[in-house]
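# fold the following.
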Amino acid sequence: MPLAAPTRYAVIGNPVAHSKSPWIHARFAEQTGQQLAYGTICAPVDEFASQVRDFFAAGGGGLNVTVPFKLQAFDLAQDHASARARAAGAVNTLWMSNGQLHGCNTDGVGLVNDLRRLGARLAGARVLLAGAGGAARGIVLPLIEAGCASIDIANRTPARAVELAASFAGAGHGAALRGTSYADLPAGTQWDLVINATASSLSDEAPPLPARAYAAGGLAYDLMYAARPTAFMRQAAADGAAGTADGLGMLVEQAAESFFIWRGVRPDPAPVLADLRKQLSA
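Prediction:
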């Protein structure tokens, strides 16, 4: 009797050839003894929905969704979207259950898990979040649920920061949220955790944060990752941050959460992250 073909998974985006997801999920599969095949789908920008339908109609097990399709993925799966996805307004993980398309956003929980790996104290933490776009929206609720005491959201367009803070005002857990411009951040305030959710690092720039922004033991975390410290990380080190980190760990952790959703098995991200860091450094 021939062996059944392994269940297919993929990351869908445009562009997508650069994605680390196939390598990461292949390592997770080896580690946990799961039989699966994981590839890439470069979808034309106007054919995302049809590509998703065709993938699952052919028996696909799950899709990771990357730029520029996370909002469209939410639209497709909003009837069966997780609380994380609804809070983010975006989906990066799709799967079928009982004939219905389901969606989740694992970015925020991936960040929180990586922060905990780094030893960050989140309960009672004062957080400064630079940026109010989609990347920021996806991480606010998990930070609130992790027990952060306050989150100041700063953005070049302050109205977007104010709107983002207001949209989570009723999330509970007692966190104080405030949206503002960079210039109007309260003078003399120091934060335990500063997160760069802007795309500034892509142009080797840092957001215009106030000087002496870091409390004792403060951590700077850039959602972007690179072979060398980003401009934001360099800025933070010069400003006295006790530690800096980029988003490579978040990338692996969010993938681990997707893998768990699909397969019901939680892989160990640590050795995969270590190998990926070596590759990036090389």
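# CA only for contacts and neighbour counts going forward, please
Noted.
# for the residue nearest in space to the middle of the chain, what are its contacts?
Among the residues of the chain, the smallest C-alpha distance to the mean C-alpha position (Cα atoms, centre = their mean) belongs to Asp107, namely 2.7 Å. Under the criterion of Cα atoms under 8 Å, 6 or more residues apart in numbering, the neighbours of Asp107 are Asn92, Gly138, Ile139, Met250, Leu251, Gln254.
# separation between it and Ala88?
When distances are taken as Cα to Cα, to the nearest Å, Asp107 and Ala88 turn out to be 9 Å apart.
# which residues of this structure fall in helices?
Under the criterion DSSP state H, the chain contains helices at 21-32, 48-57, 70-77, 83-88, 107-117, 134-145, 158-167, 231-238, 248-263, 269-281.
# can you put the ones you listed in TSV and add distance to Arg178?
Conversion of the helices of the chain to TSV gives the following (distance: least, Cα to Cα, whole Å):
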stretch	distance to Arg178
helix 21-32	34
helix 48-57	35
helix 70-77	25
helix 83-88	17
helix 107-117	19
helix 134-145	12
helix 158-167	6
helix 231-238	22
helix 248-263	25
helix 269-281	33
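# mind checking these for the one nearest to Gln190?
Gln190 lies closest, by Cα to Cα, to one member of the helices of the chain: helix 231-238, at 12.4 Å.
# so which elements touch that closest one?
Identification of packing neighbours for helix 231-238 by 3 or more Cα pairs under 8 Å, 6 or more residues apart in numbering; DSSP states H and E yields strand 214-222, strand 243-245.
# to check against the first, give me the structure of this:
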Amino acid sequence: MTDRYAVIGHPIGHSKSPLIHSLFAQATGQDIAYTAIEAPLDGFNQTVLGFRADGGRGVNVTLPFKLQAFQIATEPSERARLAGAANCLKFEGDRILADNFDGVGLVRDLQHNLGCPLVGKRVLLLGAGGATRGALLPIAAQGPALVAVANRTADKAHALRRDFAAHAQLLSGGYADLAGQSFDVVI
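Below you'll find the predicted structure:
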């Protein structure tokens, strides 16, 4: 029986996830169907629950639904809990397990694939949404000299700094607030 998975977002037409996952499944001999689902902005929960009710086994979650994915979870991982956001949901019976791989994947890609260690670096994250929430602590764990978050709306960046104050020392603000500073890595 074919296992069904999807990526859910809005918009979603740009996603390469169906192609990537289908090729990986083919290469490893797994019988899956992986599709892209564009959920209405006010219909994420209904879309997820409908996909699960139709036999879906799990979903990847992209913008703008990572905070809602965390909220719908019945069992978030520690990474998802710390981030307050999830990019992966797995369905097991009545349980919805959530995790967040944004940060661990990004750090691995930067350090191992690009040869860019973060120790002692000045890092600027652009945006203050779910992906940044998932990336922030794994980046901070690498020992950068500074982590700054800039967002087009400074209030959202300041809220992120407040939410993570116990876990990481951050600068935050709108793009203009951080102008004139130098950074080694911009993400």
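# hang on, the earlier thing: the residue nearest to the centre of structure 1 corresponds to which position in structure 2?
Aligned counterpart of Asp107 of structure 1 in structure 2: Asp102 (TM-score structural alignment).
# any idea how far its match is from Lys90 of structure 2?
Taken as Cα to Cα, the span from Asp102 of structure 2 to Lys90 of structure 2 is 16 Å.
# cool, and Gln68 of structure 2?
15 Å.
# and what of Ala141 of structure 2?
When Cα to Cα is the yardstick, Ala141 of structure 2 and Lys90 of structure 2 sit 26 Å from each other.
# the two: which is more packed in?
Summary of the neighbour comparison: Ala141 of structure 2 and Lys90, criterion other Cα atoms under 10 Å, with Lys90 having more neighbours (19 against 13).
# so what corresponds to Val61 of structure 2 in structure 1?
For Val61 of structure 2, the residue aligned by TM-score structural alignment is Val65.
# so that match makes contact with Ile12?
Yes. Taking contacts as Cα atoms under 8 Å, Val65 of structure 1 lies within contact range of Ile12: 5.1 Å.
# that older thread, now the match of Val61 of structure 2. Nearest residue, chain neighbours left out?
The shortest distance from Val65 of structure 1 to any residue other than its chain neighbours is 4.4 Å, reached at Asn92 (Cα to Cα, 6 or more residues apart in numbering).
# mind listing what the equivalent of that neighbour over in structure 2 touches?
When structure 2 is aligned by TM-score structural alignment, Asn92 of structure 1 is paired with Asn87. For Asn87 of structure 2, the set of contacting residues under the criterion of Cα under 8 Å, 6+ apart consists of Asn60, Val61, Thr62, Lys66, Ala69, Ala98, Asp99, Asn100, Phe101, Asp102.
# the same query, at a cut-off of 7 Å, please.
Contacts for Asn87 of structure 2 were tallied using Cα atoms under 7 Å, 6 or more residues apart in numbering; they are Asn60, Val61, Thr62, Lys66, Ala69, Asp99, Asn100, Phe101.
# what's the counterpart of Thr35 of structure 2 in structure 1?
In structure 1, the residue paired with Thr35 of structure 2 is Gly39, using TM-score structural alignment.
# ok, now which ones touch that match?
Contacts for Gly39 of structure 1 were tallied using Cα under 7 Å, 6+ apart; they are Tyr9, Ala10, Val11, Pro22.
# so which of those are in strands?
The members of those that map onto strands under DSSP state E are Tyr9, Ala10, Val11.
# same list (the helices and strands packed on helix 231-238 of structure 1) but as JSON lines, adding distance to Leu122 of structure 1 and mean neighbour count.
Output for these, formatted as JSON lines (distance: least, Cα to Cα, whole Å; neighbours: other Cα atoms under 10 Å):
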{"stretch": "strand 214-222", "distance to Leu122 of structure 1": "11", "mean neighbour count": "21"}
{"stretch": "strand 243-245", "distance to Leu122 of structure 1": "15", "mean neighbour count": "20"}
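# could you save the ones you listed as a markdown table and add columns showing distance to Leu177 of structure 1?
As requested, those are exported to a markdown table (distance: least, Cα to Cα, whole Å):
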| stretch | distance to Leu177 of structure 1 |
| --- | --- |
| strand 214-222 | 18 |
| strand 243-245 | 24 |
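# done for today, thanks.
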